[in-house]
Each structure stands twice: as C-alpha cells, then as structure tokens.
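K.L.:
show me how the following folds:
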Amino acid sequence: MEVAPYYNPLFPKRDGYNIETLDVHDTDSLRKTAEGDPYIDDPGQIENVNHVGSAVDLVDVVDGPFDYIASSHNFEHLPNPIRFLQGVTSVLKPGGQLVMTLPDFPRTFDAFRSPTLISDWLEAFEQSRERPTDKQVFEFHSYACRPSRGNLARPLHAELMNDITEQWRNWHGTGYRDVHCSTFCPASFELLILEGQALGLINLTLETVTPANEIEFYVRLRNIPPQIGDVASRRQKSMHRVQQEVRQNWPIEDRIVDRLRQMKAGIKKRVA
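P.N.:
From the prediction side, this is the model:
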C-alpha cells in the first residue's frame, strides 16, 4: 500500500505493481484539484484511490495485512505520527516493511525551524490530534524560507517568505490546514523512533536511515519488536549527531568557528 501518492506514485499501478492506495481525498477530488495545478499535465494520470481516510486512522480505514507500506513526503504532514506508526504495526504482516522518503528540514523551506521533539509527538498522541494545531500552522508559515542564492543547503543565504503579522492574524483558521507538523534530519528521526520505542509506544524496528541526499533521506522500518538496548547512551549519541547534522548545513558558521579556534590556538602558542 502507498500513502497519498497523488500524481507521482512510487509504485504506479499502470506499471504492474500490485498495490493499493490510501488518501484523505477520493479519486475525483484529487483529479479536480489537479486541474488547477500547473505542475500536472494530465489529471487523468492520477490513479484510483482504494481507501479514503486519514493515514492517522490507518487501522480504522484499511484491513491489511500488507507486505509493504510506502510513503513519500507525507509522514511530516501527519498531526499524530505515533498513532500512524501504531496503525502500521497493526496492518503490516509480521516482518513487513514501512519505507518512507522524508525531507531533511535544514535543506528545505523549514530550515529556520527546530527539529521536532518526542514531547511534541507525545502531546499529539495524548490529545488524539486529528489536524495540525494553530501553533503548527503559524510556525510552518512564519518561518518558511526560500533560497536567495539558489541553494537551500546553505541556510544562511535563505530569506523569509511570509509576514509574521499576517500569520498572527490568521492564527485561528478554519477547516483542515495542511502543513509540516514534524521536522527532522536523519539523526533526529532516529532519536524520535528510539524514544518512542523506549516508552513502549512504537513497536517497529528501524533498520535503515540513509544520509541526507540533497533535500531528503530514506528510512525503512520493519514490523518486528525492537531491541532497544542502552537507551540513555543511545539517546545521548543521537542528540550529538543531531547537533552535527544541523550544523553541517551552516557552512559559513562552521568556518567562523574554525577560524576562532585557530586564533585561540595561536594566542595560546604566543603566550607560551
């Protein structure tokens, strides 16, 4: 099963893949939306949706069991990631796989935001959240940025896209407002899964997290109970890696820090 493939499925039915699709909108609604999308040449290419409903309510929408669940740039939109992952555990076969493509937030228009913490996921889970909060909508739009020199991999060159006062006026919106509810880099995603496992809320094993490739990275989780090990040590190592990964995307700052270190070493040498 593929979650919300819209017009660009990873595993197209027309290519012979034996796959079902899930989307919050039905086929006709997606094709109508696509008619006004300048990036879509032929709305008729959007394939039929098998299951209509939210991925957060996966266990209530589909029966399964499935061998694979695929998701590309959808997971970060989910208002309740833990509930989705628990649904995956229920509808995947034992040993089945969840494969996802995720945005590396420091290299995207989320570059000015901070990585999501497990407390954010826990709050959403405890509240049985079904839509993004006003706070998440505000953060998504008020911190959104675009590259000023053609490369978002260098966030110091990025420019804000929206006016913060306008976003404040729109704080209390109506209806479902689609935004990135979560932001992560490879290390912070691994940390979120580890902490969810340690709390007994995520019962999937994280097998693969690739390094970021331009703006995204790939993960694979398998439906087998995780072997957690020394949680404290693993958390600390992951947190250090999060700092390193985020900092790697600020190359000018790194050079300044390195230069200051060189100056400090030179001063110490002269004093000695």
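K.L.:
all contacts plus neighbour counts: C-alpha atoms, from now on.
P.N.:
Fine.
K.L.:
the longest strand in the chain is where?
P.N.:
Looking across the chain with DSSP state E, the single longest strand is strand 92-103.
K.L.:
buried set for it?
P.N.:
The neighbour-count check on strand 92-103 (16 or more other CA atoms under 10 Å) flags 92-93, 95-103 as buried.
K.L.:
so can I have JSON lines of those showing distance to A144?
P.N.:
Shown next, in JSON lines, are these (distance: CA to CA, whole Å):
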{"residue": "L92", "distance to A144": "35"}
{"residue": "K93", "distance to A144": "39"}
{"residue": "G95", "distance to A144": "38"}
{"residue": "G96", "distance to A144": "36"}
{"residue": "Q97", "distance to A144": "32"}
{"residue": "L98", "distance to A144": "29"}
{"residue": "V99", "distance to A144": "27"}
{"residue": "M100", "distance to A144": "23"}
{"residue": "T101", "distance to A144": "20"}
{"residue": "L102", "distance to A144": "17"}
{"residue": "P103", "distance to A144": "14"}
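K.L.:
where's the one helix or strand I69 maps to relative to the chain centroid, distance-wise?
P.N.:
According to DSSP states H and E, I69 maps onto strand 66-72. In terms of CA atoms, centre = their mean, to the nearest Å, the centre of strand 66-72 is found 15 Å from the chain centre.
K.L.:
tilt between it and strand 92-103?
P.N.:
Taking axes from the mean of the first three to the mean of the last three CA atoms, to 10 degrees, one finds strand 66-72 and strand 92-103 inclined to each other by 10 degrees.
K.L.:
before we go on, could you also do this sequence so I can check it against the first one:
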Amino acid sequence: MNFTESLITKVSYLKNPFKRGTINYAKTFKNQIGIEIGGPSSSFGLKSFFPVYLYAKRIDGVNFSSNTIWEGQIKEGQTYKYEQNKPAAHQYIDEAAELSSVPNESYDFLLSCHSLEHVANPIKAVKRWNEVLKTKGRLCLVLPDKRYTFDHNRPYTTFEHLLADFGQRITERDDTHFEEVIRLHDLSMDQAQSKEELIDRIQNNYINRCMHHHVFSFESVTQMLEYCGFKTVLNKEFKPFHLFILAEKTS
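P.N.:
Have a look, this model is predicted:
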C-alpha cells in the first residue's frame, strides 16, 4: 500500500465508525495470498468496508467465461488486475463450483462478492472453496440483501433447499427458479428494459449467468457454512444492499 492509499484508508476509517471493525479485519490479511470468485469488486477496494485488496500480498481471480457482461473480454493467465498499484495476478477461467484448475490447500483466503447467488449449487461451490483453502483459511462473502434489490419479492432460500440441490447434484444448467424469477422480479430495480428482455435473459442464463438462483439470509448462509466446514466469525449489513460474512475453515 502506498502513502496515498494509506491516507485514504485512514480517513475512511476515521469518518466511518461503522466500517472500522471490518477494516481492522482486512488488515489481518496483510501479506496473505487469496483467490477471488467473479471479481474484481469495489467491495474489497479502496474506501470500501473491507479493503482487503490493499493488504493482501496477491489475489488471483476466477471467472466462468472469457467473455462476461461484467468484465467483457478476459484472458486466462497473468492478467487479473484487481488493484491499480499492484501487478497483475493469475486469471483462471473455470466454474465457481468446480475450480478444476486450482490446486487444493493453496490459498490463505477466498473472496466472493455478489457471485454465490449466481451459482446453481451453492453447497457444492462452498465445499470446493473449502478444499482450495489452507488450514484455518478464511472465506469472505458479500451477498445481496434482497430487501433492497430486485429480489425483494422472492422468498428466502432455505438451507433445506440448498441441501436438496446438493444431494440432487444440480448443475449450472438448472432452470428450477426460472418461473419464480420471471414472476417476482422487480423490473423497476433492474436494467432490463422489458419483461420480454428479462425472459430472454433468464432463458439464456447458462450463457450469461445473470440470474440469481438463490436468495440468501444470514441464517441460511450460517447453516450452509457450518455444513461445509466453516465457522462464521462475523455477519454485518452494509449499505446499499450488502450482506457481509467472514468465516474460517474448521475442517
């Protein structure tokens, strides 16, 4: 972290008491090596409530495709640019629930911001994330708070539902939630211009991965993490629509 970044972070810390706890947690990631699913994300950068990009030694990235609506065209290799003043890290092109090209027990921490809700089988993903973490590795999740998003009309996904999806070996081609999303999605809070555009996007979800398969609460996430070998360290809400969860690998 250079002097300017250090100063900006200190000012953010002083001006925002609500952020101080998570900024202090971010400092404990100093000199650690992490991996991020679906990034980069402003939630982990300068002025954020969890500026882990500034403290980590290196963070590699994973995305499901070399062309996404969020990042545009990306290339596998030493191309993952998550922070302006740090060298590019490794970019994997891989499924979040597979990480077939990522070695086991190779990272100190894993980041995922507004990514897990796009995964059809979250328990499968989180179990795999556990495997790529070292002993006592940490998992940092940011998930949408449905109360302030286009999902606000949808019911929370229960842990039992997540467990059933895992038992049934649900894949990314799953269309179970298509009807619910189309029926309950609040178009006024989305960039979709029409119901027809939304339907087309949902029906082509395997290609674009725009749909939220699941709607998470702190309760369901805590149960899922425990099932997947993690202990929740911190749950906290952040404006405008974030649920932040920090957990540690226990098994």
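K.L.:
thinking again about what came up before, in structure 2, which residue range corresponds to the strand holding I69 of structure 1?
P.N.:
Mapping strand 66-72 of structure 1 onto structure 2 (TM-score structural alignment) gives residues 107-113.
K.L.:
just the strands in the stretch 1-150 of structure 2 please.
P.N.:
For the stretch 1-150 of structure 2, applying DSSP state E, counting those that start in this stretch gives strands covering 33-37, 58-63, 67-68, 72-73, 77-80, 89-93, 107-113, 133-144.
K.L.:
what residues in structure 1 pair up with the lengthiest helix in structure 2?
P.N.:
Using DSSP state H to define each element, structure 2 has its longest helix at helix 3-15. Using TM-score structural alignment, helix 3-15 of structure 2 lines up with nothing in structure 1.
K.L.:
other SSEs contacting that helix?
P.N.:
Contacts defined by 3 or more CA pairs under 8 Å, 6 or more residues apart in numbering; DSSP states H and E place helix 3-15 of structure 2 against helix 20-27.
K.L.:
by contact count, what packs against the helix it packs on?
P.N.:
Using 3+ CA pairs under 8 Å, 6+ apart: helix 20-27 of structure 2 touches helix 3-15, helix 52-55.
K.L.:
thinking again about what came up before, how distant is the longest strand of structure 1 from the center of its chain?
P.N.:
Offset of strand 92-103 of structure 1 from its chain centre (CA atoms, centre = their mean): 14 Å.
K.L.:
repeat that for stretch 245-262 of structure 1.
P.N.:
Relative to the centre of its chain, stretch 245-262 of structure 1 is centred 26 Å away, using CA atoms, centre = their mean.
K.L.:
that stretch maps to which residues in structure 2?
P.N.:
Using TM-score structural alignment, stretch 245-262 of structure 1 finds no match anywhere in structure 2.
K.L.:
could you do stretch 101-115 of structure 1 as well?
P.N.:
On structure 2, the counterpart of stretch 101-115 of structure 1 by TM-score structural alignment is residues 142-156.
K.L.:
which residues of the stretch 101-250 of structure 1 fall in helices?
P.N.:
Using DSSP state H, counting those that start in this stretch, the helices assigned to the stretch 101-250 of structure 1 run over residues 118-126, 134-142, 164-169, 186-198, 231-248.
K.L.:
give me the mean deviation of the second one from structure 2.
P.N.:
Right, the one you point to is helix 134-142 of structure 1. Its aligned residues in structure 2 lie a mean 2.4 Å from helix 134-142 of structure 1 after superposition (mean CA distance after the TM-score superposition for structure 1).
K.L.:
may I see the buried residues of that helix?
P.N.:
Here helix 134-142 of structure 1 shows 134, 136-142 as buried, counting by 16+ other CA under 10 Å.
K.L.:
what do you get for the longest one?
P.N.:
Of the residues in helix 231-248 of structure 1, those scored as buried under the neighbour-count criterion (16+ other CA under 10 Å) are 235, 238-239, 241-242, 245-246.
K.L.:
how far off helix 186-198 does it point, in degrees?
P.N.:
Going by the same axes, to 10 degrees, helix 231-248 of structure 1 makes 160 degrees with helix 186-198.
K.L.:
please enumerate residues in contact with helix 231-248 of structure 1?
P.N.:
Helix 231-248 of structure 1 is contacted by residues 106, 185-188, 190-191, 194-195, 198, 254 when judged by CA atoms under 8 Å, 6 or more residues apart in numbering.
K.L.:
tell me the one of those nearest L221 of structure 1?
P.N.:
Taking CA to CA as the measure, L221 of structure 1 sits nearest to E190 out of the contacts of helix 231-248 of structure 1, at 10.7 Å.
K.L.:
that closest one pairs with which position in structure 2?
P.N.:
Residue pairing (TM-score structural alignment): E190 of structure 1 is matched to T222 of structure 2.
K.L.:
the closest residue to its match other than its chain neighbours: neighbour count?
P.N.:
Once flanking residues are discounted, T222 of structure 2 sits nearest to T232: 6.4 Å by CA to CA, 6 or more residues apart in numbering. Neighbourhood size, T232 of structure 2 [other CA atoms under 10 Å]: 19.
K.L.:
same question, K239 of structure 2
P.N.:
Counted with other CA under 10 Å, K239 of structure 2 comes out at 9.
K.L.:
what's it aligned with over in structure 1?
P.N.:
Mapped onto structure 1 by TM-score structural alignment, K239 of structure 2 lines up with N213.
K.L.:
any idea how far I46 of structure 1 is from that match?
P.N.:
According to CA to CA, to the nearest Å, N213 of structure 1 stands 27 Å off from I46 of structure 1.
K.L.:
try E126 of structure 1
P.N.:
From E126 of structure 1 over to I46 of structure 1 the distance is 35 Å, taken as CA to CA.
K.L.:
give me the more crowded residue out of those two.
P.N.:
Each of E126 of structure 1 and I46 has its neighbours counted (other CA under 10 Å); I46 has more, 19 against 11.
K.L.:
just list the residues touching the more buried one, thanks.
P.N.:
Each residue near I46 of structure 1 by CA under 8 Å, 6+ apart is listed here: 6-8, 27, 30-31.
K.L.:
kindly recompute the last result at 7 Å.
P.N.:
Each residue near I46 of structure 1 by CA atoms under 7 Å, 6 or more residues apart in numbering is listed here: 6-7, 31.
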